[in-house]
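Asker: Could you look at this predicted model? Sequence included:
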Amino acid sequence: MLSKVMGTALTLLTSTFIAASAFAQDPATFVYADAGEPSTIDPAKANVNWEFTVTRNVYDRLVDFDLDDPSKLLPALATQWKQEGTAWTFTLREGVTFHDGSPFDANDVKATLDRLLKIGQGQAYLVDDIASVTVVDPKTVRIETKAPTVFLASNLSRIEMIADEDVAKHKDDLGEAWFSENANGTGPYAFVAWTRGTQIELKRNDKWWGKFPAKPFDRVLDRFVADGANRARGLEGGEFDLANFVPLDEALRIGGTSGFHMIEGNNLWAWPAIYLNMDLAPTNNKDFRNALVKAFDYSAMVQSFQGRAEVGRGPIPAWFPGSPEKGAPEIKTDLDAAKAALAASGLANATMKCSVPAGFPEFRFAATVLQSSAAQIGVTVEIEEAPFVEAITAIKTDKSNCFILGNANLSPQDATKFFSAHYLKGGFYNSGKFFDQRLQDLVAKLPTVEDPAERAVLLKQAAEIVVDAHAIIWTARPKTVVPEPDRIGGYRIDPAEYINARFWELYSKE
């Protein structure tokens, strides 16, 4: 009897395993292992990778960013646009419908932007310079900005368009409850179901205005797999067709095995970056901050990414349009210069605290590198690891001298949005309380300058102001490394995006 039960159980287990493996490799279904479960799928509030996994694929934008050339924008829901002073006019694509069958028009654009600005979360900072949105006719919308800005179209390449009817139906709370767990876009994939704790299911929109590759996936299962080792094992074993945030060691190993190839690309800005508190002693001393910047062991950080990283030379990466990065001086470890700067500060044998958001091994490692580097010049660094909100609150309330985070910007062309968030007064990520009136003035002026060459000059000046303040230690700028099965094609890394997948570009090679 026992052997019969065991035999039955073994048969069931074997059948389940075979079914799961075959299911992942069904040419019509794509299974994606995401690193977390969304807290919302509202495009007005989405702000992390696993939320963008859904919103970027379900909704469309007025314009798209050209991944092959960051200086170019491509038509999407808008086919034409022009700027006249503070006024932008967008001509909308004909024949576009939402997933529920309702037509897309200018009223949807107005409803989307008005709602986003009222909520003021997520990506709202990209378009907070909008003063008003006017419907000219069903296929024409005019957007007025508070001041002239050449970057509006570029920043709209990140703003997903929702339906005016959906906003009207759920107007009591601006639709926050409904949009948080429902989706109705015009994009390449339509929302089907959300199984809490497990997955979100999408289906291909065969009425999409855009173009799919040959052999696209008709069904997408966005699985929530919190453990990186499980994502790696599932990818390697065929349970998943692609996985987000596979640990680097595993990614390199899997990408080098038979049946896989490696995709590498630019990452968002710098990761990790160490913000130094300019209000609290001893980091309120510029020479002391300079000593920390010079003492830091950058090679240790690059080696931690197994050589797939470089040291940033400032806040703006080389791929960004108009970036001064390539011509900027290298930032290197120089203990003699560090000791000289420390002597000039008059703060020998100083002690400082560094707050580190928990759950990020790269952040913790950067803190330990700072600790050991500072020790070489006689400075003591005490590390305090805490949840993100507590960690960033510690430096903002002057209970810590440093905070570790990444430098990021979702705009593909507008560096001022990055400066606004990280280095201007009131910026949420300006945890070191950086302030320089010259930078404030430059950031205000940059969007008004039409000549790219002149903007590049101003951008260089802005970057130099930040670098010269020694307020940030850019520990490394790593590459994104993604192992892709040979049976899958089309995956690309967006250099101005959180790491996720553009499902409409993926296809089966089987």
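Answerer: Great, that's in hand. Numbering: from 1, shown residues only.
Asker: C-alpha from now on. contacts and neighbour counts both.
Answerer: Noted.
Asker: got the buried residues for the helix ranked longest in the chain?
Answerer: In the chain, assigned by DSSP state H, the helix with the most residues is helix 2-24. Buried residues in helix 2-24, counting neighbours by 16 or more other C-alpha atoms under 10 Å, are found at 21, 23-24.
Asker: this is the comparison structure:
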Amino acid sequence: MRRILILGVVAVLALAGCGGGEVRDTSAASLPTTKDATFVYLDNLDIVTDWDPATSYSNEIVAMQNIYDSLTVYNPNTRRAGPRLAERWQTSPDGRTWTFTLRNGLFFHTGRPVDATAVKASIERTRRLGQGAAYIWDAVQQITVKDPLTVEFRLKYPAPLDLIASADYAAYIYDTQAAGSGDLGKWFQQGRDAGSGPYTVASWQKGREKELVLRAFDKYWGGWEGPHYRNVEYRVTPDLNTSWQLLLRGEASFVERLNPALFQKAKATAGVRTLQVPSFQNMLVLFNTASGPLADIRLRRAVQKAIDYNGVIAALKGAGTQAAGLVPEGLLGHTPALKPQQDLAGAADLLHQAGYGPGGRQLELTLTYAQGDDDEQVLVTVLSSTLAQLNIKVDARAMQWNAQWNQGKAADPAKRQDIFVMYWWPDYADAYSWFLNVFHSATPVSFNLTYLRDRDVDAQIDRLPSLLATDRGAAEKAYADLQRTLIEKEAVVAVPWVLNYQRAYLGNVQGFTDNPAYPNVVFVHELIPSG
């Protein structure tokens, strides 16, 4: 349930800066050829913060999804779960019993077989540790090994276990015997892996520019026939201009995100491919409903109406698409009718009712956002300027993620902010993650940074997994109703945009597609290196 570091990662994805250095064309003749067989991924942050697949909840997803497998994988084309370690599965009519059948001949990197017993052991350990996204397994009551290739899950309530099993975190299947009689958690943290994916750890140098190198696992069930990258390097380059130059020189294969100016350069550069795609990641503007001036719903609604949604999108220059509700397009529950519009007259009227606004008292609000995030800075600049016209003074504080989050969780309500700006994406391809993590009551405060405590809302959220498993039509209506409650009735949040990923990669990399359920992951085994 916790996203301690992942939001910090997200918050600085847009670190930007143009200028500096000559931009030259990269011709096909200068690009690496298939004989190099090494894919070089550039990130602007440290790759690994947690090596344990049970508790991992951070940037290491970009590597982990190439090291570990889950039972299923999300298919963005069908919008359903597809086979991975499990080649097929079935569920009972009531959605409370799920049976998964594994592929034959699966092996962990440790040499031990991936069988039903290993599946049971890894999921039970993840549940027992209860960290990261382990909550995805909350519906599970019992796991039973039916035979070496068949594992049965009995649930406390109906839930879409095929989709849950494709989650980007906490769904990894791993060898729980890898450390022998030693401490498995400590064994992992030394830079070891116990996965079954196409690549295994070759070297890890914490804090180094070339932090992580993976090599091909020859017994990978997906096979190595035909051209494949046999090695993967993850390099840390905090400055995007440096990343851009490395790509131009052919020293890197892929840059996960560029700012709009560099992306435009990439689009015009020979030998470089670009891809801009919508994500499942959106920007949340969370209002403090429990203390401070925004405990008055009229003032929350006024700020909602004051946001220049169209102006912010224009200023982002392609890096974002206007949101419609909390649920991005492509997920069940997306509600196009919830696209917000600026209404300054309505905002002024609400402020007047509360004794503020033009001709009234000045309203003072504190706002926190991610330090170094150009996109969030755009939002804060536009919003502060607009609110100033309505006699609202915004004390906007750019902060490192941990400091921002700690202030939001402060035990003393007087120390909390009025407006908390952050990104969010789902832990698996369903909107449940937004509702449970951000808007469900929780003590102590974690990510429910609107501090909303509403038993009716909680009850509606708690019903979502069962509805998704048994009645998708009812689930879609429930998602739409919840969004209207949170955005329109309770006015606890504004959602200005959904992030567009802007990728740049070498022209000799073929077969790359972006799966929004696995943010910033390149599934390297699926790529084809060419001359």
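Answerer: Received, thanks. All figures in this text were calculated on a predicted structure; none of them were measured in a lab.
Asker: quick revisit: can you list the buried residues of helix 2-24 of structure 1 in TSV and add distance to residue 400 of structure 1?
Answerer: Listed next are those as TSV, based on distance: C-alpha to C-alpha, whole Å:
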residue	distance to residue 400 of structure 1
21	49
23	50
24	47
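Asker: Looking at those, spot the one nearest residue 396 of structure 1.
Answerer: Set against residue 396 of structure 1, the nearest of those by C-alpha to C-alpha is residue 24 (46.0 Å).
Asker: Go ahead and confirm the closest one touches residue 236.
Answerer: No: counting by C-alpha atoms under 8 Å, residue 24 of structure 1 does not reach residue 236; the two are 11.6 Å apart.
Asker: For the counterpart of residue 214 of structure 2 in structure 1, grab the count of nearby residues.
Answerer: Pairing criterion TM-score structural alignment: the partner of residue 214 of structure 2 within structure 1 is identified as residue 202. Number of residues near residue 202 of structure 1 (other C-alpha atoms under 10 Å) recorded here: 23.
Asker: Could you look up the next helix or strand downstream of the host helix or strand of residue 202 of structure 1?
Answerer: Assigned by DSSP states H and E, residue 202 of structure 1 belongs to strand 199-204. Note on strand 199-204 of structure 1: by DSSP H and E, the next helix or strand toward the C-terminus is strand 219-224.
Asker: Against which helices or strands is that next one packed?
Answerer: strand 29-34, strand 199-204 (3 or more C-alpha pairs under 8 Å, 6 or more residues apart in numbering; DSSP states H and E).
Asker: Most tightly packed of the ones you listed?
Answerer: Highest mean neighbour count of those: strand 29-34, a mean of 25 (counted as mean count of other C-alpha atoms under 10 Å).
Asker: what's the matching range in structure 2 for that strand?
Answerer: Taking TM-score structural alignment, strand 29-34 of structure 1 hits residues 38-43 over in structure 2.
Asker: what about the matching stretch, distance to the chain center?
Answerer: Centroid separation between stretch 38-43 of structure 2 and its chain, computed with C-alpha atoms, centre = their mean, to the nearest Å, is 20 Å.
Asker: For residue 342 of structure 1, give me its contacts.
Answerer: Counting by C-alpha atoms under 8 Å, 6 or more residues apart in numbering, residue 342 of structure 1 touches 287-288, 290-291, 348, 377.
Asker: From those, list just the buried residues.
Answerer: Neighbour-count burial (16+ other C-alpha under 10 Å) is assigned, among the contacts of residue 342 of structure 1, to 287-288, 290-291, 377.
Asker: Take the residues you listed and keep only those in strands.
Answerer: Of those, none are assigned to strands by DSSP state E.
Asker: out of these, who's nearest residue 429 of structure 1?
Answerer: Distances from residue 429 of structure 1 to these, taken by C-alpha to C-alpha, are shortest for residue 290, at 21.1 Å.
Asker: could you redo the buried ones among the contacts of residue 342 of structure 1 as JSON lines and give each row distance to residue 140 of structure 1?
Answerer: Converted to JSON lines, these look like this (distance: C-alpha to C-alpha, whole Å):
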{"residue": "287", "distance to residue 140 of structure 1": "55"}
{"residue": "288", "distance to residue 140 of structure 1": "55"}
{"residue": "290", "distance to residue 140 of structure 1": "53"}
{"residue": "291", "distance to residue 140 of structure 1": "56"}
{"residue": "377", "distance to residue 140 of structure 1": "62"}
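Asker: Return the member of those nearest to residue 263 of structure 1.
Answerer: Checking these against residue 263 of structure 1 by C-alpha to C-alpha gives residue 290 as the nearest, at 36.7 Å.
Asker: Was I right to think that closest one contacts residue 338?
Answerer: Yes: using C-alpha under 8 Å, residue 290 of structure 1 is in contact with residue 338, at 7.0 Å.
Asker: how much space is there between the equivalent of residue 508 of structure 1 over in structure 2 and residue 231 of structure 2?
Answerer: The alignment partner of residue 508 of structure 1 in structure 2, by TM-score structural alignment, is residue 529. As judged by C-alpha to C-alpha, to the nearest Å, residue 529 of structure 2 and residue 231 of structure 2 stand 11 Å apart.
Asker: can you give me the strands for the stretch 201-350 of structure 2?
Answerer: Taking DSSP state E, counting those that start in this stretch as the test, the strands found in the stretch 201-350 of structure 2 are 210-216, 231-236, 254-255, 272-287, 320-322.
Asker: nope, the stretch 351-500 of structure 2 is what I was after
Answerer: 363-370, 392-399, 419-424, 493-494, 497-506.
Asker: The second one aligns to what range in structure 1?
Answerer: It refers to strand 392-399 of structure 2. Going by TM-score structural alignment: strand 392-399 of structure 2 matches residues 379-386.
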